[in-house]
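S.K.: Below are the sequence and a predicted model; questions follow.
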Amino acid sequence: MKKIVLSLVVIASVLTACKGEKKEKAVETKEEVKVETKVADLNNVDTAISVLNWKGTKPTGAHNGTVALKSGGLLVENGELQGGEFIVDLATITNVDMAGSEGAGKLEGHLKSADFFDVEKYPTSKFVITNVEDKGDNIHVTGNLTLKDVTKSITIPATISTEGGVTTFESEKFMVNRADFNIKYGSKSFFDDLKDKFIDDNMELSFVVKTKA
């Protein structure tokens, strides 16, 4: 009987460990890096089809959506990414999973409010590429991410390709800890009495940026 109990304890421990491993970690944030190459003046990003995708989660579910780019530039030489700058228009935050419903409108309004991104005060976000490292199947792109009044350096995996005169920069999905950028609403990093009413600090993001033809 003792052997059976011991076996069940071992199995439960293994399953618990495996379950814990599935939770994705946020990318590491470091101090802002100085940028020498300025590409904003290129203004060659097609803002009509470029997008920042987002997803937020909480104990009762998840919501996802998009944010449009206001402007941007990609510097590519001989097929290799040399630099880039994306200005994200936070006034265009859109919820996709409840699109067309009253709930979508309420969520969009809440995300734009001072509780989250405070769009009236900080109308844009920015990602400025500071370094690109070739990893074979993909590239590791380091850049300064600005949200609200905080700028941190992060590194994300991505791909770069050109077809028909259009260059596409596409990042893999990556996690950013919103607490690092002082986005406090429903965050257990700032509040202790939330119980199951919290919203996860880690938010999932991904870029799809295309240049003009």
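M.R.: Okay, I see it. Values in this document were obtained by computation on a predicted structure and should not be read as measured data.
S.K.: Could you use CA atoms for every contact and neighbour count after this?
M.R.: Will do.
S.K.: part of a strand, is residue 8?
M.R.: No - checked against DSSP: H, G, I helix; E, B strand; the rest coil, residue 8 lies outside a strand; its state is helix.
S.K.: Near it, how many other residues are there?
M.R.: The local packing of residue 8 (other CA atoms under 10 Å) involves 12 other residues.
S.K.: and what of residue 26?
M.R.: 16.
S.K.: where do the strands sit along the chain?
M.R.: Per DSSP state E, the chain carries strands over the ranges 30-31, 51-58, 61-77, 80-89, 94-95, 124-134, 139-147, 150-163, 166-171, 174-177, 202-210.
S.K.: will you turn those strands into JSON lines that also has mean neighbour count?
M.R.: Formatted as JSON lines, the strands of the chain follow (neighbours: other CA atoms under 10 Å):
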{"stretch": "strand 30-31", "mean neighbour count": "11"}
{"stretch": "strand 51-58", "mean neighbour count": "19"}
{"stretch": "strand 61-77", "mean neighbour count": "19"}
{"stretch": "strand 80-89", "mean neighbour count": "22"}
{"stretch": "strand 94-95", "mean neighbour count": "22"}
{"stretch": "strand 124-134", "mean neighbour count": "20"}
{"stretch": "strand 139-147", "mean neighbour count": "21"}
{"stretch": "strand 150-163", "mean neighbour count": "18"}
{"stretch": "strand 166-171", "mean neighbour count": "19"}
{"stretch": "strand 174-177", "mean neighbour count": "19"}
{"stretch": "strand 202-210", "mean neighbour count": "20"}
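S.K.: putting a second one here so we can go through both:
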Amino acid sequence: MKKILLLGIGVLLFVSCKKEEKIEPTTVETGISGMFITDSTSTLNWTGSKQTGKHSGTIKIKTGGFTVENGKITDGKFTIDMNSISVDDLEGDDKINLEEHLKGTKPDVVDHFFNVVKYPEATFIVTGFMNENGSDMLEGDLTIKDKTNKVKFAVSLTEADGFVTMSSPEFKIDRTQWGVNYGSKSIFSDLGDKFINDDIALQINMKAKK
């Protein structure tokens, strides 16, 4: 069984974010090589927060694949199914209402967040793989609502029986960089304490096969 473990601990931000956080060292045990196609169970975990609490859930990675050469990710592209946005910390009508709000599937909330009717998919295209301060980082272009920004985050890969699992520690993005402005006090000055934080925390849980 080949195994490569690239551990990145700590919260990483988009290049456009205002703060830089410490990146802990990673270790590489041995190499992985090959082309891998994502499994239908792959997800992107998300957490959004506001002053009074937070909500979390998943989004499905619809399709994708990536290439690894001697433990380095050399290319890859992934399509994210925005219609699959799920809220996992609520039940019943509360769950349904928040999911519809995030997706924009009610007439009065169409473009509050992700407007999945007009923008049913998001994409991530790998543009680089490097080591920074001892951590192995995956860099790429993330497109949401037809807006593209570069992102960078730590990844870990493990391989067993022909499968590779790609995961990341939690990292944050500033949603307003993609025009997701609803409830943002950096966009609207009259919200008082009824704002939603600009940062969304993400965490990758992807399984792929040769």
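M.R.: Here it is on my side, so go on. Computed from a predicted model, the values in this text were never measured in an experiment.
S.K.: Any chance you could compute the TM-score here?
M.R.: Once superposed, chain against chain, the TM-score is 0.79 (TM-score structural alignment, normalised by the length of structure 2); 177 aligned residues with a CA RMSD of 2.0 Å.
S.K.: would you list the strands of structure 1 in CSV and tack on distance to residue 108 of structure 1?
M.R.: Converted to CSV, the strands of structure 1 look like this (distance: least, CA to CA, whole Å):
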stretch, distance to residue 108 of structure 1
strand 30-31, 29
strand 51-58, 12
strand 61-77, 9
strand 80-89, 13
strand 94-95, 6
strand 124-134, 15
strand 139-147, 17
strand 150-163, 22
strand 166-171, 24
strand 174-177, 19
strand 202-210, 15
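S.K.: Now do stretch 185-194 of structure 1: everything it contacts.
M.R.: 115-116, 179, 184, 197-201 (CA atoms under 8 Å, 6 or more residues apart in numbering).
S.K.: try it again with 6 Å
M.R.: 115, 198-199 (CA atoms under 6 Å, 6 or more residues apart in numbering).
S.K.: Could you do stretch 138-145 of structure 1 as well?
M.R.: Stretch 138-145 of structure 1 is contacted from outside by 32, 126-133, 151-159, using CA under 6 Å, 6+ apart.
S.K.: Now check structure 2 for the residue matching residue 46 of structure 1.
M.R.: Matched across to structure 2, residue 46 of structure 1 falls on residue 39, judged by TM-score structural alignment.
S.K.: what's the matching residue for residue 158 of structure 1 over in structure 2?
M.R.: Aligned partner of residue 158 of structure 1 by TM-score structural alignment: residue 155.
S.K.: How about the contacts made by that match?
M.R.: 167-168.
S.K.: Distance check, it against residue 97 of structure 2.
M.R.: 33 Å (CA to CA, to the nearest Å).
S.K.: Give me the outermost residue of structure 2 relative to its centroid.
M.R.: residue 190 (29.6 Å; CA atoms, centre = their mean).
S.K.: just checking, what residue in structure 1 corresponds to that residue?
M.R.: Alignment note (TM-score structural alignment): residue 190 of structure 2 maps to residue 193 of structure 1.
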